[in-house]
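Undergrad: Predicted model and sequence below, questions to follow.
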Amino acid sequence: MTDRDDNAPEYMRRIRSFVLREGRMTPAQQRAFDTLWSRFGIDYRGTPHDFNANFARHAPLVMEIGFGNGEALAWASEHDLARDFLGIEVHGPGVGRLMNALAARDAGNVRLYKHDAVEVLEHEIAPGTLAEARIWFPDPWHKKRHNKRRLIQSEFVALLASRMAPDGLLHLATDWQPYAEHMLEVMEAAPDWRNAIGPGQYAEKPAWRIETHFERRGLKLGHGVWDLLYRKT
């Protein structure tokens, strides 16, 4: 394990990419925190975490930031048992819902943080740890004055690159075209990443990104979806 990185850009500590509007948890979701957190949850401590010890094996680690209600993460972990999955989400109801789903099938290859993903990356994930990172449908922060809150910024993708294994994969997806264009601009300028499809290209929807309830709702409203795939150089 390596020491924490104290040289992360200061903006990451000042500007968060989310607003915590914590909805009321159902009794079942609260019970999940009471009875299942010790099984699936990782408490943020601000020091590098030994994920191999946590999963009791050495396997490629896939991280999903902002998993929402956990539908895609639950499916992926069930259909890709050779890899381990790390989910990061700040909203309690979604975390509780996912823990119940994981417990129902006795999942052993998923662990969760309920914490700010930037801080987890800065302090708990050692360099070279991640085989893949997934950031699907992050908040687009539509208003121009809020664009600085978008998660996908040059400083963030540089931090993320430092935590990836060689040739690690970053998969981004959004249903907001201006954010897709912003993502493409940021990633094409990032020296630590190369477009897996070709310079300046979006990707076709990969089979491993299932169509969730959230996405189906957007498609019915006429929204497009843009996928981007990048490899760590």
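TA: The structure has been received and is ready for your questions. Numbers count the residues shown, from 1 in each chain.
Undergrad: contacts and neighbour counts: CA atoms only from here.
TA: OK.
Undergrad: who does the host helix or strand of A133 touch, helix- and strand-wise?
TA: Using DSSP states H and E, the element containing A133 is strand 130-136. Under the contact criterion of 3 or more C-alpha pairs under 8 Å, 6 or more residues apart in numbering; DSSP states H and E, strand 130-136 touches strand 61-65, strand 164-174.
Undergrad: switch the cut-off to 10 Å
TA: In terms of contacts (3 or more C-alpha pairs under 10 Å, 6 or more residues apart in numbering; DSSP states H and E), strand 130-136 is packed against strand 61-65, strand 84-88, helix 154-163, strand 164-174, strand 226-232.
Undergrad: Next one for the comparison:
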Amino acid sequence: MTEPQQQDDPSNDSRATGPESSDAPLHRRGIKSYVLRAGRMTVAQTRGLEEVWPRLGLTLADGRQDLDALFGRSAPRVVEIGFGMGASLVEQAETHPDTDFIGIEVHAPGVGKLLDEVDKRGLSNIRVYREDALAVLEQCLPPASLTTLQLFFPDPWPKKKHHKRRIVQPAFVELVRTRLMEGGSLHMATDWEAYAEWMAEVMDAAPGYINAAAAETAPYVPRPDFRPLTKFEARGERLGHGVWDLIYRRAD
């Protein structure tokens, strides 16, 4: 979920700031798309990390996953990168018990909150990584294994000098494509119009994807009913803020 940040200042950087080429190093090795922030942990969040993590938490050290073995069944698989405090992901898992979900989030309070809530609701169709999402995709998730990858309200890094930190880059969407099954979807949403335009530029240039939007709304789609409306988004709607959803499907 995005946080209030300053608007772009042209004086920040005079260099070109468009998306990187598709052959750029995936991580820009050392450049992250997120910043770790310290935060106070509630009792519930601490419980989630201490008591529930051993059962539902995953790490890079676990290696490449056999997802059928991990969940004990064969089912549609959805990965969400950057689930924040987890309310949307928990709602999806509870609403769709026939689907398995993997959440990736680096911030401890959000991971703890989600795990505590998952345990209280008795959900068995969620697993969680507290790791860099790119490393998880590269090292842990099998090729052609995902039905959907969700990226909702990633940090827009609005200053021009920070655009290189945006997670949506050609190398990232190519990695995602390899992890989606044929016909699988990359679903992104943002409340920053400039980032929505950036996402569309990257995706329209990416090979092996088809835009799912109708011609009259392309490149965007109306907010799908299956994407829960967060409190953050509802507040933005009341204030007249826009939200842009983009869905692209793997074509090959």
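TA: That came through, no problem. Keep in mind that what you see is a predicted model, and the values were worked out from it rather than measured.
Undergrad: And the TM-score between these chains?
TA: Once superposed, chain against chain, the TM-score is 0.93 (TM-score structural alignment, normalised by the length of the first structure); 227 aligned residues with a C-alpha RMSD of 1.6 Å.
Undergrad: about what we covered before: okay, and the strand holding A133 of the first structure goes to which residues in the second structure?
TA: Under TM-score structural alignment, the alignment places strand 130-136 of the first structure onto residues 146-152 of the second structure.
Undergrad: what's the mean distance for that stretch versus the first structure?
TA: Stretch 146-152 of the second structure: mean distance to aligned residues in the first structure after superposition is 0.5 Å, counting by mean C-alpha distance after the TM-score superposition for the first structure.
Undergrad: What residues sit buried inside that stretch?
TA: If you call a residue buried by 16 or more other C-alpha atoms under 10 Å, then stretch 146-152 of the second structure has these buried ones: 146-152.
Undergrad: again, but for stretch 130-141 of the second structure
TA: 130, 132-134, 136-138, 140-141.
Undergrad: Please apply the same query to stretch 15-27 of the first structure.
TA: Residues 16-18, 25 are the ones in stretch 15-27 of the first structure that count as buried (16+ other C-alpha under 10 Å).
Undergrad: returning to what we had before: out of the helices and strands packed on strand 130-136 of the first structure, nearest to L102 of the first structure?
TA: Nearest to L102 of the first structure, of all these, is strand 84-88, at 11.8 Å by C-alpha to C-alpha.
Undergrad: give me the stretch of the second structure that the following helix or strand past the closest one matches.
TA: The first helix or strand that comes after strand 84-88 of the first structure along the chain, using DSSP H and E, is helix 92-104. With TM-score structural alignment applied, helix 92-104 of the first structure matches the range 108-120 in the second structure.
Undergrad: how many other residues sit next to K164 of the second structure?
TA: K164 of the second structure: 19 surrounding residues under other C-alpha atoms under 10 Å.
Undergrad: ok, whichever residue in the first structure pairs up with it to I15 of the first structure distance?
TA: Here K164 of the second structure is matched to K148 in the first structure, going by TM-score structural alignment. Going from K148 of the first structure to I15 of the first structure by C-alpha to C-alpha, to the nearest Å gives 8 Å.
Undergrad: For the counterpart of T47 of the first structure in the second structure, which non-adjacent residue is spatially closest?
TA: In the second structure, the residue paired with T47 of the first structure according to TM-score structural alignment is G63. Nearest non-adjacent residue to G63 of the second structure, counting by C-alpha to C-alpha, 6 or more residues apart in numbering: C140, 5.3 Å away.
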